[in-house]
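Student: Let me see the structure of the following:
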Amino acid sequence: MSTHYQTLGVSADASAEEIKKAYRKKARKLHPDVNPGPEAAEEFKKVTHAYEVLSDTERRRNYDATGDENGRPQAGFGGAGGFGFSDLFETFFNAAGGGHQGPMSRTQPGQDGMIRVRIDLQDAVFGGEVSTEVETAVTCPTCGGKGCAEGTHPVTCHICHGQGMTQRQVQSFLGPVVSTERCYQCQGFGTIIEHPCHECSGQGRIRDRRKLTIKIPAGVATGNRIHLPGEGEVGPGGGPQGDLYVEISVRSHPVFTRDGDDLLAHVTVPMTAAALGASIPFETFDGERTLDVEPGTQPGTVLTLPELGVTRLRGAGRGSIRVTIDVQTPTKLDEEQRELLRKLAELRGEEAAEGKVNTRGGFFSKLRDRWEEATH
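Tutor: Okay, here's the model as predicted:
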């Protein structure tokens, strides 16, 4: 008798993905809709049964260890496939009414998922919408989540008779004990899908990409997460979708950097504009505004434009735009320009070009100076 691995045409160390691919290939070839012959139908059942055993991690491990055709360990006392202390406690627990009782539903809730999206700084300031594609589990379009081929339906399991649970008697050091466990034939569902959907292999869902439009609230920052209930994976058997979490990443901006709810920028002005004063057009996310540079503005001066920053995520109003003024000293002067600057320096008494050393100043330094004067 051939093994389940030989039935599927894979090696004994084949991965779960290789087993799935081999099953799909054979199932498409042997499916009753494609090959209606009785021999193909019988072979299709063997292939499906082999896949059910090898696709279940626990059943495959037991099958590899014992060679049991049904993928379950042989009854005995202790050791692999035997009955030990853990089995005894499980037996008592089940006998007391614990654990799952009755057939399980094939329809199960889907898992939650998380994706990351990148947005522009303007979307963080005002909010907006982002369209993206999500790779996730979706309801099988062929069977609508039922998992059965068209025109077929699950049949009652002939082992557990639809109960999803079976009983077996095992020998323990206390004597014969009856253990209730999940049916190895139907995996606890109480029914068997004899003719799985060729698209989803009986799972009721497939992996696919779907478009999603995400509303971005104003004020979000890098690292914030948006919770979208019911936008996660579809569950097995076409079950309800889980939730989706969207992690935000804000792209860098060529002009602005962010400091909380404020936006920071630098503007470089000529030395003459800093000395004489100027009105400079400045583009913000709300349109053009004017920066009023007062005469005598020093490098590092910060000009503030209130209520033009980032919308507060939890609160009213917006932050400010803070613009730092950088003064540019000319590096290339022609002779006429040099002469004009010399005359300006002469008029201001600065022709010696002497620097001024700033003192540390402050209350304590002045107090120290007075103390030194008094003691000398």
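
Student: only C-alpha atoms for contact and neighbour calcs from this point on.
Tutor: Will do.

Student: Which of the three states applies to I214?
Tutor: Following DSSP: H, G, I helix; E, B strand; the rest coil, I214 is assigned to strand.

Student: residue contacts, it?
Tutor: 129-132 (CA atoms under 8 Å, 6 or more residues apart in numbering).

Student: now do R168
Tutor: 178-180.

Student: So which bits of stretch 198-209 are buried?
Tutor: 198-206 (16 or more other CA atoms under 10 Å).

Student: same thing with stretch 157-174?
Tutor: Going by 16+ other CA under 10 Å, stretch 157-174 has these buried residues: 157, 159-160, 162-166, 170-172.

Student: follow-up on the earlier one: ok, the buried residues of stretch 198-209 vs Q185, which is closest?
Tutor: G202 (15.1 Å; CA to CA).

Student: I193 is in contact with that closest one, correct?
Tutor: Yes - G202 lies in contact with I193 (CA atoms under 8 Å); the separation is 7.1 Å.

Student: Touching both of those two, which residues are there?
Tutor: In contact with both G202 and I193: 147-148, using CA under 8 Å, 6+ apart.

Student: Most neighbours among the contacts of R168, which one?
Tutor: In terms of neighbours by other CA atoms under 10 Å, the contacts of R168 top out with T180 at 21 neighbours.

Student: Following up with a second sequence; could you model it the same way so I can compare the two?
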Amino acid sequence: MSKRDYYEILGVNKEASADELKKAYRKMAVKYHPDKNPGDAEAEAKFKEVSEAYDILKDEEKRAAYDRFGHAAFQGGGMGRAGGAGAGGFHDPFDIFREAFGGGGGGIFEEFFGGGGGRSSGGAQHGADLRYDLEITLEEAAKGTEKEIRYRRPVECKQCHGSGAEPGSKKVTCPTCGGAGQVTSNRGFISFRQVCPSCQGAGQTIEKPCTSCHGEGRVMDSSTVKVRIPAGVHTGSKLRSAGKGEAGQMGGQAGDLYIIIHVKEHELFERHDDDLFCEVPIKFTLAALGGSINVPTLFGKGNLKIPTGTQTGTTFRLRGQGVPHLRGGGNGDMLIRVQVEVPTKLNNEQKAALESFADACGDAGNPVSESFVEKAKKFFK
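Tutor: The predicted structure follows:
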């Protein structure tokens, strides 16, 4: 007999969200659960049918395969991740070799190909890693800092301590697989094994689901983590906080939290790798006569000597005044480009003094540089 459409079984449409799928499953599972329908073979069959449908549709990869190929995606040697669920559920294509060469328990297949295909024991599932994008200032990136971040994640349910069972309740041997965690189907002379669709490989089912987490063993909660940011980080730097990702299921290890750094643009400095660049305006008198000025750096004031006759656009380097190298070994440099400012307003005394200076330089009759005049002679013929 042909299998019913999974969406039809759960009473949702194909565009249903993950939350809508979960709500529909819980409603149907409660309705047909064997504990509420003792001795009702029809209800038990529907409960298994509902569980199978949800096991496929809650997984993004399996759902995509089902939407494209229907039930055929999970029959025979259909491709997918090891440890799939459902009555026809995402068979590992290498299971046929395991059965023929030793049955997955240290047989010849494992000796040649290195283990049992990545199946998790006892149904334990590793928690997913999480990402947190953190914005910091250039000063914080250069000097290092410590930040406290707050985020939400699935954590172990305190009421059932991750077991998914209501306190006082217990786990019972799975009636589908008899505690083996796997079920076997025969096709001719070849046997196929797959994870039990009822217990997800744990070998046990929950007698009474936890009322806090509804049998999942995890609940959403806020977490706070202090993160030490080393000096020298840049946009794209990645920090890892082990075990601060999603909690695992059925005793599985928690995932990690990855903090991705984003350094804000600075109003004064531009960063090029570990060097800093800054433009500083200077008076034209200082550019002509020379002298020294104080310039800003990320670590305080720096002193810059201006040689006599400095031209606008000249770039000076202050060694070691840039951003520290992330892996140690010193700092980058500070590059300062000066822009000579020309006064826009002059009083009579200043104007007279400049006119005298121009006369002394011979600029009154020839205001253009002689070197430029030599280059431009052919254009004036």
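
Student: residue in structure 2 matching L54 of structure 1?
Tutor: Mapped onto structure 2 by TM-score structural alignment, L54 of structure 1 lines up with A53.

Student: Hmm, I typed the wrong one, I wanted V155 of structure 1.
Tutor: Using TM-score structural alignment, V155 of structure 1 pairs with V172 in structure 2.

Student: now R118 of structure 1
Tutor: By TM-score structural alignment, R118 of structure 1 lines up with E135.

Student: got it, and E231 of structure 1?
Tutor: Checking TM-score structural alignment: E231 of structure 1 goes with K244.

Student: Run through the strands of the stretch 201-350 of structure 2 in chain order.
Tutor: 204-206, 218-229, 238-241, 257-263, 270-272, 275-283, 291-297, 300-306, 315-318, 334-341 (DSSP state E, counting those that start in this stretch).

Student: Give me the angle between the second one and strand 257-263.
Tutor: For strand 218-229 of structure 2 against strand 257-263, the angle by axes from the mean of the first three to the mean of the last three CA atoms, to 10 degrees is 50 degrees.

Student: and strand 218-229 of structure 2, how far from the chain's centre?
Tutor: With CA atoms, centre = their mean, to the nearest Å as the basis, strand 218-229 of structure 2 stands 15 Å off its chain's centre.

Student: Can you tell me the centre-most residue of structure 1?
Tutor: Residue closest to the average C-alpha location in structure 1 (CA atoms, centre = their mean): M114, at 2.3 Å.

Student: ok so that one is a strand residue?
Tutor: Yes - M114 of structure 1 forms part of a strand when assessed by three-state DSSP.

Student: show me what contacts the closest residue to it other than its chain neighbours?
Tutor: Nearest non-adjacent residue to M114 of structure 1, counting by CA to CA, 6 or more residues apart in numbering: Y245, 4.5 Å away. Taking CA under 8 Å, 6+ apart, we find Y245 of structure 1 in contact with 112-115, 225-228.

Student: Derive a PyMOL selection command for the buried subset of those residues.
Tutor: Per 16+ other CA under 10 Å, the buried members of the contacts of Y245 of structure 1 correspond to this PyMOL selection:
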select buried, resi 112+113+225+226+228
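
Student: Of the contacts of Y245 of structure 1, which are still contacts in structure 2?
Tutor: Contacts conserved in structure 2 for these, using both residues aligned by TM-score structural alignment, their matches' CA atoms under 8 Å: 112-115, 225-228.

Student: which one of the residues you listed is nearest L264 of structure 1?
Tutor: Closest to L264 of structure 1, out of all of the kept ones among the contacts of Y245 of structure 1 and judged by CA to CA, is R225, at 24.3 Å.

Student: and that closest one, what does it touch?
Tutor: 245-248.

Student: Against Q122 of structure 1, how distant is it?
Tutor: According to CA to CA, to the nearest Å, R225 of structure 1 stands 18 Å off from Q122 of structure 1.

Student: do D208 of structure 1 as well
Tutor: For D208 of structure 1, the distance to Q122 of structure 1 - CA to CA - is 31 Å.
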